[in-house]
Structures are given as C-alpha cells and as structure tokens.
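In: sequence-free structure coming up:
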C-alpha cells in the first residue's frame, strides 16, 4: 500500500511540474533543461538498469547504473538540453528512449518482451520500441552505415548506401506517421536527413585522415549532400546528429577535401582553431552560432587547455554562454599542476606488475591509447623518436592501452615496434584511470616530473612537440 501511494505521489508531482513547463522550454534548446525519468519494475525479479545520456554543452555523458527490486520504482532527473535520445538497458536488453526539456518519461517493465510507456512521450517511445524490433537494433543510426565507410572502395557507393539506408528509415517513419505527434514526425524526418549528410561528410574525412584514401568526388558534392537542409536550424539545436553535421560541415568548409595536414605543434593548432572560428562566424548565425561556438570552445578547453585563448570567448554574443565558457576555463582542472600522480598497478607485455611509483626519480610521459584508435596509432613514430632522443636521460615514455583486447595489444607492440614501456589496463582498472586522469577521449597524454607530481595533464601529444616541455623539466626551468 505504501509503495502504491508513493508512486502516485511521484507521478502527481511530475505532472504538476509538467503543467508549469512552457511550450518554449519543451520545444527549444535549453542549456539547463531536465527531463524526468520514472521506471516501474512489475516483473517477477530484480531489474538491472543502465542509462547512458550524452548531452551537448559540455559534450559529456551522464551515466546511471542501478537496480530495481520487483514491484518497486526508480526515479531520476536526466540532463535534457534538446530533442534527443538516450540509451537504456534493462537486464542488458537495449532500448532507445526519446526525451526533450520538460519531458516525463515513464516506463513499466514487465519482462524482456513486455515493456510499456506512459508520460509525455508515450507515442514516440512506443514507436522507437517498434523501430528497434523492426530493424533488430537500437543502433540503426550508425550500425548499417559504418561498414560502408571502412570496406567500400568507391565513395559513390558510400553515398548510394547511405541514401538507401536513409530511405528505409524515412519509409518506416512515414508508415507510422498516424501514430506520432506531428512535431515529432517533422523533427525525426529532418534529423534523419542531417544524419545522412553528416555521415557522408564524416566518411570522407575519416577515409582521408585515418585510412589515407583520396576519394574522387563530383563538383557538386557538398550541394548534393546538403540538398535543402538549413545550416542554421534553431529547431534542431543541441541534437547530437545536427551538432555532428555542423562539426563536419565546418570542417569541410575550413579544408575542402581535407587536403591539409593536421597540426603537428602548438602554433599550428592555434592557427587551426582560429581559422575554424573564423569559418563559424562566417557561416553560422544567431543562437546557432553562439551555441556551436560554445560547444567548440568547451571541447578545446577539454582537450587542449594549454593553447586556449580567452579572446576567443568574445566571438560568443550571449552573456550566459560566454560566462559558461569562462567558468569552465577558470575551473580547477582534473589533476592540476602539482597534483600527485594517481596510483596504478598494471601489467607490461612480459606479465610484470608495474606500479606508478616505480618511476619515481624519472620524468614521465604517459600516453593513453586503444588498439582501435587511429589517431593514437599515428603517435607511435613520434613516441619512438622521443625514446631514442632521450635514451641517456631521466625520461620514461609509458603507453597505457585501454578499452582493448589484450592479444591485439601485444600484436600491435610488435607490429609497430614500440620502444616505449607498454602497460595494459584491465577492465577493473579502466574506470578508475578514466576518473583519476579525467579522460574524455583518446589519445590523452600526461607529463609528470621526477618527484611524481603532475606537470601537465592533457598535455601536448608526442606529435605536437612535447619535447619543449620535457626539456624544461630536464633542466628544471619551470
């Protein structure tokens, strides 16, 4: 009786909040947006819950791992800045769930094959459940497309394949139009088109920069890719696929056909980012420009704080977003200079157990990588050169492999003739290392002084002339 009363009170409270939520808040991008999430477990056993919710500003993920006893409920508030999807797993079965600012998402879990929805997005989430069953995957956005990017010789085949996949998804959407709100039908139709354009642009970039393939394209490639899509679409603002599209569109306009080499030192990265900001100012307008600039600057702070120029913030017109970027820049970063190197105990390729404090008395450059990470692999020749250059000095270059298969890791050590000290992070260490070093993407490098104190977390990579900083430590000029 008590549980039933509590559930009723929670639902009533959520509905009361919803009644005060404005249409603008629900429909538009909201930096501080939230959605309510209530799941009821009416099955005969415990339900294990995993939620992964990526949001745009800053580009991060909200993760929830919990369990719900039978005949119990779980409530949480999710960050919800735009109309978008989050990933839900119940007892390891995957579901794609939709929310927007102000949404109330209610799920009644009876069994793996019996899940029902209520709340403000009931019809949309029922459609997504039906779509997942139809395509036999909740990852229909990218899973059928990715193999064409990697395994197709002619780029025209990639274009044709992506168009065909999009048509299938659009047809499924149209076939179910009568079950959906008009606003969602219009939104999802546009989202699928932005996804199609984004994937073509991203495939071109990936094949050029990661696979070293030079594709031949017609003179109207960009125009045909974009077609009638609006570049400045405030209705799609904050949605991951639209933001992905803007990122690759800006990248293509900054460097058509991706002919320029990627920056290889600090000065080149500054020029690269300033050129990108100029292109953003030229092509984007109003709230789209402000939001995308904020998105871009926060990524630079996250990945290359050491080159960030606060003057770039002046390109943002909105005071709230300006303030946010400045606060993120001035906030104390994870592992600021002088922090103690976090402890780790990992195995090397010979099976020896290596501790972080085994390197005391030596300057340490740690590079985190994975076997599937092409930018990480591109760093290997530069790492080997550092080992050779500082062979007779107190420097250790340590590569820590994460998120990877151990056999493949050992194979890559031999394949690329790695001269660094090579350590492997088992699953049990991965989450601790991620948290301790603030890893949001790889490659990720950390420079540590001879006393085991962090000199710079997220420092320049070996390819970006990190030797300048190493030399400062060696001569104690810092």
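Out: Thanks, I have it. This one's a predicted model, so the numbers in the text were calculated from it and none came from an experiment.

In: CA only for contacts and neighbour counts going forward, please
Out: Fine.

In: residues touching residue 423, list them.
Out: Residue 423 is in contact with 346, 347, 348, 349, 354, 398, 399, 400, 401, counting by C-alpha atoms under 8 Å, 6 or more residues apart in numbering.

In: what about the fourth one, distance to residue 411?
Out: What it means is residue 349. For residue 349, the distance to residue 411 under the criterion C-alpha to C-alpha, to the nearest Å works out to 10 Å.

In: also the first one?
Out: According to C-alpha to C-alpha, residue 346 stands 18 Å off from residue 411.

In: more neighbours: the two, which one.
Out: Each of residue 346 and residue 411 had its neighbours counted (other C-alpha atoms under 10 Å), and the higher figure belongs to residue 346 (18 against 12).

In: and that one, which of the three is it?
Out: For residue 346, the assignment made with DSSP: H, G, I helix; E, B strand; the rest coil gives strand.

In: and for the one 4 residues further on?
Out: The three-state assignment at residue 350 reads coil, by three-state DSSP.

In: burial count for it?
Out: Per other C-alpha under 10 Å, the neighbour tally for residue 350 reads 9.

In: look up how far residue 425 lies from it.
Out: Residue 350 is 14 Å from residue 425, by C-alpha to C-alpha.

In: now do the SS call for residue 43.
Out: Three-state call for residue 43 (three-state DSSP): coil.

In: putting a second one here so we can go through both:
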C-alpha cells in the first residue's frame, strides 16, 4: 500500500506520558508499548558498517502520530559508523530503501545496528531493542505483506468472504510470532500480537475502500460485514498504541460515520461525533481525535476551528497543544510572501514556469495519481476554472507530484483536465514538498495577481464558493 500521505514535522505533548514504558493512562488503563512521548523524544540509531564497501544509506521516516516525515541520507565508509537521531512519539519502524531493511526503535531508545554483509543483507543488533529487532529481521523474511491482502481482495467473488480470508493470511503471521524460538520480552509479544491484529482489521476496512475507488463501483457488503470489529477494541486494557492501531481507528470511525447516511461534506464532523461516543473521556481517544482534527485542518482551517469547538478532551491541555501544533505546521509558506517559483513540464513536454502567469488570481492544486480524494476533485476543478476564468481572471494550475509520468498522463487524459496541468519528477517533488509545506494531499494554495500567497491552505475545489475568491 502506498504511503499514507499524512505528514507533520511537529509533535504533540502529554507531559505525564513522557518517557514512560508500558504505562497506564486514561480511565481504561491503556498500555503503551516501549515508551510514549507525545512531545517527541529522540530515538538514537547507530549504524556500524563492517563490510568492505562504502554504504550509501537512504531512508524515509513516516510516522502517523500525529504525523511526521523526513529523509535520511548517510554515507558510511568501511569500518565507520553513523549516528542518526530521530524525534519519535512512539515505537515504530525506520525504513531504509538504498539497502533494504528496517529498524524498530522508540522514543528514548538507543539502537545499535551492525551491517555485517550488504548483499545479501546481514544485520546484528546491540543495545536497546536488540531482541525485538532480531525478531523483525526474521519476521520480514517470511511475513505476508499488506500487498497480499489487496491481491486476494482483487480476486475474491463475494467480498463478504474477505474477513475470513484476511484472517487466514494473518494467522500465518501470528503463528510465526507464537512459534518464534528466540527470547522476546513478554510485553513485546503482547504488543506485537495486537499490532498484527489491528493491521489485519485495518485491511478489512481499507481493501474494500481501495477496490471500490479503483473500480468505480460500490462494494456490496452485508450488514454483518464489520462484526470483526468486536475482536479489535478501540479502548480497553488490550489496546496498544501503534500506527496500525491509528490506521484502524480512523477507518473504523470513517465506516461507522458513513453508515449514518449523512452528506459527504459532514463526514469529518460525523467521524468526530462517533469518536466522542466511542471514547468518552479517554486519552487514547484524545490521540485519535487529534488525528482526525489534524486531518480536518489540512483540508480547511475554518472547518477545523468549527470542529475543534465541539470536541471534548480527557486532558484539556491537548486542545491547546493540537491547536498550536496545527497552526505552526500549516503557517508555511507564509501568507503575504511571494510564492516559491518552479519550472515543470506540461502535457506537451514544454517547460512551464510559475512566473509566466502574472496578473492572475491563481489556485495551485497539488495531487498524486494514488490519491483518491485528489482525483475526486478533478471535475470540481474543471468547473470552477470554467466558471471564473473570465469574471475573476482565475487560473488553476494542477501539479502532479509523487507519481509516475505514465500514471499522470493517463489520468490527465481520462479526466480531461482543462487547467494548466504540470508534472513534477522525484527531485522536483521533494523541492515542492519542502517549499510549499505539502503535508497532505490534495493541497491547494491561493495566489494574488503578484503571486503573493493569499491562503496557504486553501479549500478543495468542491468546497470553493464565489465569495472565497473575492
């Protein structure tokens, strides 16, 4: 599954959780594995190169609480080492792509990874979480990846049989954990069991969503399809906070909200209402609500402010923390400043510069070929462009990032994009993500005739009204 593109370089704070391991919080005594620091606390990874080759180490950091992303690039000569410090909120994986392996770490931990051989990769771990990392190196050699779920879902005739099929896939992963013959801390084994369970439950929600979008048809699910949710509680003594838990919680709340049969425009509010009912006064519930509210801010600041007023938190300080973090994250690029320039390719292969389009009111939309909400906006983008290109001198510029050239061309032709339609390669994508603070997709920016930024987090096209362009 493509990376869920929810990204934030700031972190949240719950002071009494900082640095604790498997502590109990909230009214329901949730247990948090390997330490939680919602302020963000450094995890240290030392990579030692014992091979005869220089290792160019590249990796991507992607966490979901509330969101963070970063890139790692290190060149390690033979016999040398490199120390990487990463601000983390909870235990998760750091994934390397130039040499394919992952390291499991957590806030406040110091993991030492020795690369004994590059091809095939052979690793040795010392220091904190060494037993856990040895387990994961063995696990990833035999585990059924999430891709297997999507492949199976694409072949099944009656999708109501999918939960049982998913369980059979997950059983192979659970059996590996159960039969693992090297020593593991008992609490980690419990954590890993629930991580696998929440990942499995998330995929039961997400695979039909993904297939429905790609096929353009709604999946026919029986009223009892979601009965598997009873096996994976949102609150309770078994709850372990992880990315997999948060993925699952968001999609479970989403599907519960959709079953309320409210208009799509009310989906964020309905999800939060369901969360209020599910979690009551519970600090893991605070984390989930913060996640939902952060996503709402990425979509619309005004909508976020309306939603925030109606949400209750077990820890009232979390409201202030979320508000300050969200505003800090979305304050860039600064409003009133000139928009960062770019030179990109259009559909004819010509190079187009932003500076060419002076004296226009401009909406820049950033999207990707794998982003379902982005593609759903295309018809609305065509509509507002045709409606206001003369009366408001409006120009709409669509910029495709984080996608293949072929996928961009096919989608552009399929949806008959009428606006200025540009493509960014990998290098250009990284530049745009940094300059325009792209933390979620779709993302829109509104510029005035001098290309100064009027709104750095403009509404989606489906939400734009005439008064928004005044």
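Out: Nice, I can see it. Only a predicted model underlies this, so the values are computations on that prediction, with no experimental measurement involved.

In: give me the TM-score for these two chains.
Out: Here the superposed chains carry a TM-score of 0.85, computed using TM-score structural alignment, normalised by the length of structure 2; 437 aligned residues with a C-alpha RMSD of 2.5 Å.

In: what is the aligned counterpart of residue 437 of structure 2 in structure 1?
Out: Matched by TM-score structural alignment, residue 437 of structure 2 corresponds to residue 438 in structure 1.

In: how about its match, nearest residue that isn't a chain neighbour?
Out: residue 334 (5.8 Å; C-alpha to C-alpha, 6 or more residues apart in numbering).

In: residue 253 of structure 1 now?
Out: Nearest non-adjacent residue to residue 253 of structure 1, counting by C-alpha to C-alpha, 6+ apart: residue 279, 7.4 Å away.

In: show me where the stretch 151-300 of structure 1 has its helices.
Out: Assigned by DSSP state H, counting those that start in this stretch, the stretch 151-300 of structure 1 shows helices spanning 155-175, 182-209, 221-226, 240-254, 266-283, 286-304.

In: export those helices to JSON lines and append columns for distance to residue 393 of structure 1.
Out: Output for the helices of the stretch 151-300 of structure 1, formatted as JSON lines (distance: least, C-alpha to C-alpha, whole Å):
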{"stretch": "helix 155-175", "distance to residue 393 of structure 1": "48"}
{"stretch": "helix 182-209", "distance to residue 393 of structure 1": "34"}
{"stretch": "helix 221-226", "distance to residue 393 of structure 1": "51"}
{"stretch": "helix 240-254", "distance to residue 393 of structure 1": "40"}
{"stretch": "helix 266-283", "distance to residue 393 of structure 1": "24"}
{"stretch": "helix 286-304", "distance to residue 393 of structure 1": "27"}
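
In: the residue nearest to residue 253 of structure 1 contacts residue 249, correct?
Out: No: in this structure residue 279 of structure 1 lies outside contact range of residue 249 using C-alpha atoms under 8 Å: 10.2 Å.

In: okay, the two: which has more neighbours?
Out: Counted by other C-alpha under 10 Å, residue 279 of structure 1 and residue 249 do not tie: residue 249 has more neighbours, with 22 against 15.

In: now do the aligned residue in structure 2 for the more buried one against residue 223 of structure 2, distance only.
Out: When structure 2 is aligned by TM-score structural alignment, the residue opposite residue 249 of structure 1 is residue 252. Counting by C-alpha to C-alpha, the separation of residue 252 of structure 2 from residue 223 of structure 2 is 15 Å.

In: then residue 73 of structure 2?
Out: Distance, residue 73 of structure 2 to residue 223 of structure 2, using C-alpha to C-alpha: 49 Å.

In: those two: who's more crowded?
Out: Per other C-alpha under 10 Å, whichever of residue 73 of structure 2 and residue 223 has more neighbours is residue 73, with 13 against 8.

In: where does the counterpart of that one in structure 1 sit: helix, strand or coil?
Out: Structural alignment (TM-score structural alignment) places residue 73 of structure 2 against residue 65 in structure 1. Following three-state DSSP, the label given to residue 65 of structure 1 is strand.
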